Structures are given as structure tokens and as C-alpha cells.
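Student: return a 3D structure for these sequence lines:
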Amino acid sequence: MRSFWFLALACWVWLAAAADLYKVLEVSRSASETDIRKAYKRLSRKYHPDKNKEPDAEKKFIEIAHAYEVLSDSEKRGIYDRHGEEGLRQAEGGQHHANPFDMFSQFFGGGGRQEQTRRGPTMLSEIEVSLADMYTGKDVDFMIKKRILCDHCRGTGAASDGDIKKCTGCDGMGVKLVRQQVFPGMFAQTQSTCNECGGRGKVIVRKCPHCGGEKVIDHTAHYTLEVRPGMPEGHEVVFEGEGDESPDWEPGDVVLRVRGQKIRGSWRRKESSLYWRETIGVEEALLGFERNLTHLDGHTVQLKRTGVTQPGLVQTVAGEGMPVFGGNGHGDLYVEYNVVLPTSLSPDLKRRLADAFHSTRPKDEL
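Tutor: As a prediction, the model looks like this:
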């Protein structure tokens, strides 16, 4: 085990006593077992010292493990709610505390006793964000419709705990033994799932009025997606354990696939490069020009040409592309020039073009 564990075990209770266990797990006092389990799952991963190198991460990890050990046990939670940490210490009377690292391994199946917990399906959704938001970064709110445990019956499907009774058809075993005669004087005994309780061993005598005994209800969940600068097209962000809930499985994940909005005639992107099409007139194409291009975040990029600009010419502006995702710097910006010919020439434009061309011709051709 870790060398620090022996010292940490001795002061574990003292560390946790200074904090409200519900606040440690960032849940309310009315939190369900599922809420507590999800909070431990999220926070223990966040503060595990193998991944989090902050100075107080290990201490925080131990506090989270202690809070989960207490609040996930209905008896310990009841004592804590009534009498606090002091009452809990008296009730435990020096009882051995679980090793927080062993608890983490068992919870995530990384060692020790592994729980064969069924996982619900993964929910995949796509969200479109503007290219400007992918350039600068932004928090984007979105909603997903899913099913959650009924907040009235907490997934039992019964109006109250007293409305859950032992199945009389199988005597709470979940299976029935059927005796069939094979030959005269010879019988065979088979086992089948109880058709009255569906193998659960319990029946509901009065259904929950809120969910009608379905155990789950429809819910619209609100989330915030952190769009980081330079996030790639099709990048997937995983919200762990936020899928459909059921009393029969652990919630799966919500996977959000990020797509950039496609706007005709606007900016285009390929990885860390940006593409822009600039339209210029024949005078600018022949005589040169200076223009200001407003970038995705509002800053100005100067476009300048002193010579002849051929239609379709692509000018490279270094460092003005998308931010490099997870790295430093920016890609490049590629500006393609589209030359538009006028339907007619004004006298002033004719004179200017004539002056430009004649001024460059040899004197013997004048």
C-alpha cells in the first residue's frame, strides 16, 4: 500500500470532521443513493492523486472516500444526519475504515471485488456551434431529453415502502418450482421465473401515483458544454453517467459530438487552417489595394496587394488561422481573391486605367 496510508488512516476522521459530508460530495441533504454514487464517481476521479497533482488532491480524495462510505450506508447516514460526526464516531467505536484506494478500485472494477453492474446505453447527440465560438471558446448551454428515476418513489414504482410486499407466488424467491409427471410414478421438477413478480421476489400492491409504477419519468436535463478554442470538427465530449436512469442499471454516458455551423459564403475551416474568399474589383486587381478583414473574434487583419492580382490567387496570412487545439499558436489563413468585372467603365476609371497602362509603356510605343 501507499506509504502515506498509515498516517492518513489515523487522521481520516479528524479531516472529515471539519467539513460537512454532503458539501464534500457536493450534494444536497435530500440526495438519493444514485446522486451520492454519481457524485463519488465524478469527484474521486477528479481528485485521484495518480491523475491530479495538486498539493491537496490526496487529502481531498480521502475526504471524498470517507463521505461516500458514510452517506452510501443508510444506517451510518441516519446516525450522521441525527448526531453528526461525533455521534458517528461513538456509534462506530473505533471500527476499521475502508482504504480509500481499495474503495476506488472496487468501485471502478480496477482490483479487489468487482461489482458486476449493468451499464445503460450510451446516448449520442450532436450540437452545432458557430465557427466564431470554436475560435474564441465559449460555454454553450444545451438540453437533452432523457429518463430519470421517479423523484417520488426513487425508482421502486410503489406509492410507499409499505406497498412493496413479498411475492406469495414464489415466497420471495423469484422462481417457481414446477413438478411434472413424466411417467407413471416418475416426476420431474423444473424451475422457472415467477410470472407474478417477474423474478424480483416482490410485488407492488399500490403503484406510485407520480410515475404510474413505471419507476422512471421523462426529464429535460440542462448541461453546459465548454467549447475550447480550436476544438476540432466532430470532437466528442463525454458526460459520464448522465444517460437514461433505471433501477436495473447504472446510467450510461452522454456523448456530445461538436459540429461547426456551415454558412454559405462565410469562413471555412480545415483543421487549424481558415479559408476566406475576398471579392475585389478590376481596378484593385490591376493597381493593388489595402483592405481590412474583420476576423472571427473581431480583430482586424490587413490584406494588402501591390501588384496584379490574378482571379483565384490565394494569399497566405501566417498565424491567422484557428488556434491549435491543446497546443500553442495558430494555423494559417488562406485568402482566395475573386475578381469581379464591371458591366461598364466610368470615364474616371477609364482615365485611371489608361494612365496606369500608358505610364508603363515605352516612349516609342506612345
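Student: from here on, contacts and neighbour counts on C-alpha atoms
Tutor: Will do.
Student: Lys166 - how many residues pack around it?
Tutor: As a burial measure, Lys166 scores 17 neighbours (other C-alpha atoms under 10 Å).
Student: how close does it sit to Ser192?
Tutor: Distance, Lys166 to Ser192, by C-alpha to C-alpha, to the nearest Å: 18 Å.
Student: what do you get for Phe325?
Tutor: Using C-alpha to C-alpha, Phe325 is found at 57 Å from Ser192.
Student: which of those two has more neighbours?
Tutor: Between Phe325 and Ser192, Phe325 has the larger neighbour count (other C-alpha under 10 Å), namely 17 against 11.
Student: can you say which helix or strand has that one in it?
Tutor: Element membership for Phe325, per DSSP states H and E: none, as it lies in no helix or strand.
Student: what's near enough to touch it?
Tutor: For Phe325, the contacting residues are 228-232, by C-alpha atoms under 8 Å, 6 or more residues apart in numbering.
Student: highest neighbour count among these?
Tutor: The most crowded member of the contacts of Phe325 is Met231, carrying 26 neighbours; neighbours defined as other C-alpha under 10 Å.
Student: before we go on, could you also do this sequence so I can check it against the first one:
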Amino acid sequence: MVNLHNLYRGLALEFHPERLKQPNAKEVFTIICEAYDVLGDPFRRAIFDQYGEEGLKAGVPTKDAFIHPYHYHGDPLLTYREFFGTDSPYADLLDYLKNPPAIYETAENKAVKEKKPPIKHPLVLTLHEIYFGGVKKMKIHRLTFVDEKQTRTEITEKILSIPIKPGMRPGTEIVFFEEGDQHPAYEPADVIFITEDKEHETFVREGNDLIMLVDVTLEEALLGTIVTVNTLDHRTIRIPITDVIDNNYEKIVEGEGMPILEKYPEKGDLKIQFKICFPNYLPKASREMLAKGFQLAKLGGGCRQHEMINKLVLADKILRVGPEERFPPI
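Tutor: Take a look at the predicted model:
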């Protein structure tokens, strides 16, 4: 994941008009600074992510208030100055003079400490942890200095507290700067945890939605059923299915998915998909009744065959009820 501040630093220095003597350098520099002015502010970035540039610059009506249009102040050097603390196109060199890199000495010479490549670890999270958020503790072992001259190291243990935001997506990188091994000749590496979703027994995560696969019998597929869902927040909900279920049927339950990271506490949807289990055997009477239903449906144009079958099944059930159990005539 690209760090926004590092990206802006590099592009702003590269396209500074006094540093890059090109005809369109100022225009590109202005675009870079305006983009950082938007993306560097969490509120503006949230509006841009949801409504795009048009919504950001035109304003957005909401149920509570009207979000006023965004207008860039038009001074890219102001944005540059607020970030670097100077108008100089050589801010990187000034920073180098103020904060020179660490030096280590050997018996033969002096050298600049190079930083070790980042150390990446997978961070497997359950859907329950992602749903509620919180803090996850991870233990690491690393070499640390044990003397004042910083020449000797020993293995030590450290507990890192990793913040988990509700709705955090897989592939998110959580960086702990310079938490790697300490060494006289190197700067410690960054430790990066990369999130992964742990497999769940019921749900599969797809963006902000949860997918649930349910097995139903042919009878349930034709006549309807009720699906019981045990949610991640420990509720039990019952979803009536009254439509005929086919291989492409999907029941969407709004607001029962995962938290949306940028819009918390809003949630995605629960999408229930179905696998129809056909019977291994059908009695002759059942075959004849189904055959009759399909034949009548074809005679009627071949459309909505399931309605005809439903009526036949219902009529068959009524005929099976004894006379003494039937309702009296109206």
C-alpha cells in the first residue's frame, strides 16, 4: 500500500516549477498539490471516495445537512509550504542537512547506516474480529542493543498492539516503524502486518457483503422455506423464502453484512445463495403429478410452470384431507 505522504513528497519535489524547467511543470504541480489537499484530509477523502470529484466540488445533500462544495484555494506553494515548511524546491536536501542519516564507524572507515527491507507477517483475522474491531496483540522476537555503545545485541520479546478497525479489508498493511532487529551497521527494518480473512464455517466475505450458501430440498425450492441465520453479532434472524428457488436465485438481506470501513456503522448486505438437493427417488404417483403439471404448463404457453405445480401440489394436499377435517362450506 502506497503511503500518501511519501507519494506527495516525491512528486512535489520532482515537479516543483523551480526544479523542473518544463512548460507544463506548474500545471502538473498544481494538480499534485490539489490532490494532496483533498486526499490528505480524511473528511474530503471520504466524500471523494463516495461521490467522486463531481460530488466533492458540487456539494452533497444528506439527510442531516448539506455538505458544502470544496474549492481549492489555488495556491500550490501554500500546500507545499505547509507540508515541507519551506518554499525551496530543494527541501529534500535541506532535510538531509538538518537530519543527517545515522553513521556507524568501523576500524577502517565511516559509513551511512542503510535501512533493512521491511519484515512482513500475515495477520489472520476472524470475521468476528473484523466485525467488531478492537486491538490484537502480537508477540515478536528481535535483536536489541544491550550496551551503551550499541555494539552487542540479544534476542528480546516485545508485544505489539495492532488496532483493528471494524470492516478492515484483507490486504491492509499495518506498519510498525523500525521494530526489526537492531544492528550496529543498519537501521532497524519496519515490521508490517498484512491482514487476511480467516475462513468461516458459514459466511464468505465479498467486499462489504457476506455470502451464505444454504442447502434446500426440491420441495423447499418449489414451495418455499425459512432460512435461519446466526449472525456475527450473536443474533438469530429468520428469513422467509416465498419465491421459487432456481440455480441463479439469490436472497438479499440489506444491512446484515460487514461494517463499511469508511461509513461505519453502516453495513453491507447478506446474500443468501442456494444449492438445490434433488431426491434420489420419486414414487410413481409423484412422477405422474409432476408430469401432469409440466404438461398443463406447456399447454398454457410454457411460462411460470412453477405456479401450476404449486397449485397441483396444493390441490393434492386438500384431497388427502379427510371429509371430517375439512372446513364447513361457507
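Student: find the residue at the geometric middle of the second structure.
Tutor: Centroid-nearest residue in the second structure: Arg169, 3.2 Å away (criterion: C-alpha atoms, centre = their mean).
Student: looking for the alignment partner of that one in the first structure.
Tutor: Matched across to the first structure, Arg169 of the second structure falls on Pro232, judged by TM-score structural alignment.
Student: can you pull out the helices in the stretch 201-330 of the second structure?
Tutor: 218-223, 284-299, 305-320 (DSSP state H, counting those that start in this stretch).
Student: next, the mean deviation of the first one compared to the first structure.
Tutor: After superposition onto the first structure, the mean distance of helix 218-223 of the second structure to its aligned counterpart is 1.7 Å, using mean C-alpha distance after the TM-score superposition for the first structure.
Student: just the buried positions in that helix, please.
Tutor: Neighbour-count burial for helix 218-223 of the second structure flags 218, 220-223 (criterion: 16 or more other C-alpha atoms under 10 Å).
Student: which residues does that helix contact?
Tutor: With contact meaning C-alpha under 8 Å, 6+ apart, helix 218-223 of the second structure is reached by 242-246, 276-279, 306, 310.
Student: now swap in stretch 31-38 of the second structure and tell me
Tutor: Stretch 31-38 of the second structure has contacts (C-alpha under 8 Å, 6+ apart) with 4, 8, 11-12, 44-45, 48, 72, 74, 76, 79-80.
Student: show me where the stretch 1-150 of the first structure has helices.
Tutor: 5-17, 21-24, 33-47, 57-71, 74-92, 100-108, 131-136.
Student: Ser359 of the first structure is nearest to which of those helices?
Tutor: Distance to Ser359 of the first structure, taken as C-alpha to C-alpha, is lowest for helix 131-136 among these, at 45.3 Å.
Student: state the span of the second structure onto which that closest one is aligned.
Tutor: Using TM-score structural alignment, helix 131-136 of the first structure pairs with 127-132 in the second structure.
Student: so what touches the matching stretch?
Tutor: Residues outside stretch 127-132 of the second structure that contact it (C-alpha under 8 Å, 6+ apart) are 164-168, 197-198, 200, 232-233, 258-259.
Student: in strands only, show me those.
Tutor: The members of these that map onto strands under DSSP state E are 164, 197.
Student: save the contacts of stretch 127-132 of the second structure as TSV, and put in distance to Pro117 of the second structure too.
Tutor: As requested, the contacts of stretch 127-132 of the second structure are exported to TSV (distance: C-alpha to C-alpha, whole Å):
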residue	distance to Pro117 of the second structure
Ile164	24
Lys165	27
Pro166	30
Gly167	29
Met168	25
Asp197	25
Lys198	27
His200	33
Leu232	38
Asp233	40
Met258	34
Pro259	34
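Student: go through the contacts of stretch 127-132 of the second structure and say which is closest to Val146 of the second structure.
Tutor: Distance to Val146 of the second structure, by C-alpha to C-alpha, is smallest for Ile164 among these, at 32.6 Å.
Student: any idea how far that closest one lies from Gly268 of the second structure?
Tutor: Applying C-alpha to C-alpha to Ile164 of the second structure and Gly268 of the second structure gives a distance of 18 Å.
Student: if we can go back for a sec, for Lys113 of the second structure, state which of the buried residues of helix 218-223 of the second structure is nearest.
Tutor: Lys113 of the second structure lies nearest to Ala221 out of those, by C-alpha to C-alpha, at 67.9 Å.
Student: residue in the first structure matching the closest one?
Tutor: Matched by TM-score structural alignment, Ala221 of the second structure corresponds to Ala285 in the first structure.
Student: so who does Lys139 of the second structure touch?
Tutor: 157-160.
Student: and it, how far is that from Lys158 of the second structure?
Tutor: From Lys139 of the second structure to Lys158 of the second structure the distance is 6 Å (C-alpha to C-alpha).
Student: kindly report the same for Leu218 of the second structure.
Tutor: Distance from Leu218 of the second structure to Lys158 of the second structure, by C-alpha to C-alpha: 57 Å.
Student: OK, contacts around the residue nearest to the centre of the second structure?
Tutor: Here Arg169 of the second structure is in contact with 195, 207 (C-alpha under 8 Å, 6+ apart).
Student: measure stretch 317-333 of the first structure end to end?
Tutor: Stretch 317-333 of the first structure: ends 5 Å apart by C-alpha to C-alpha.
Student: cool, and stretch 64-79 of the first structure?
Tutor: Using C-alpha to C-alpha, the end-to-end distance of stretch 64-79 of the first structure comes to 18 Å.
Student: can you tell me what part of the second structure it aligns to?
Tutor: Alignment of stretch 64-79 of the first structure against the second structure: no match, by TM-score structural alignment.
Student: cool, and stretch 191-198 of the first structure?
Tutor: Per TM-score structural alignment, stretch 191-198 of the first structure has no counterpart in the second structure.
Student: can you tell me the closest non-neighbouring residue to Phe294 of the second structure?
Tutor: Using C-alpha to C-alpha, 6 or more residues apart in numbering and skipping residues adjacent in sequence, the residue nearest Phe294 of the second structure is Gln305, 6.3 Å away.
Student: was I right to think the one you found contacts Gln295?
Tutor: No - when contacts are counted by C-alpha atoms under 8 Å, Gln305 of the second structure is not listed as touching Gln295 (9.1 Å).
Student: what distance do you get for Leu293 of the first structure to Leu303 of the first structure?
Tutor: The gap separating Leu293 of the first structure from Leu303 of the first structure is 7 Å, by C-alpha to C-alpha.
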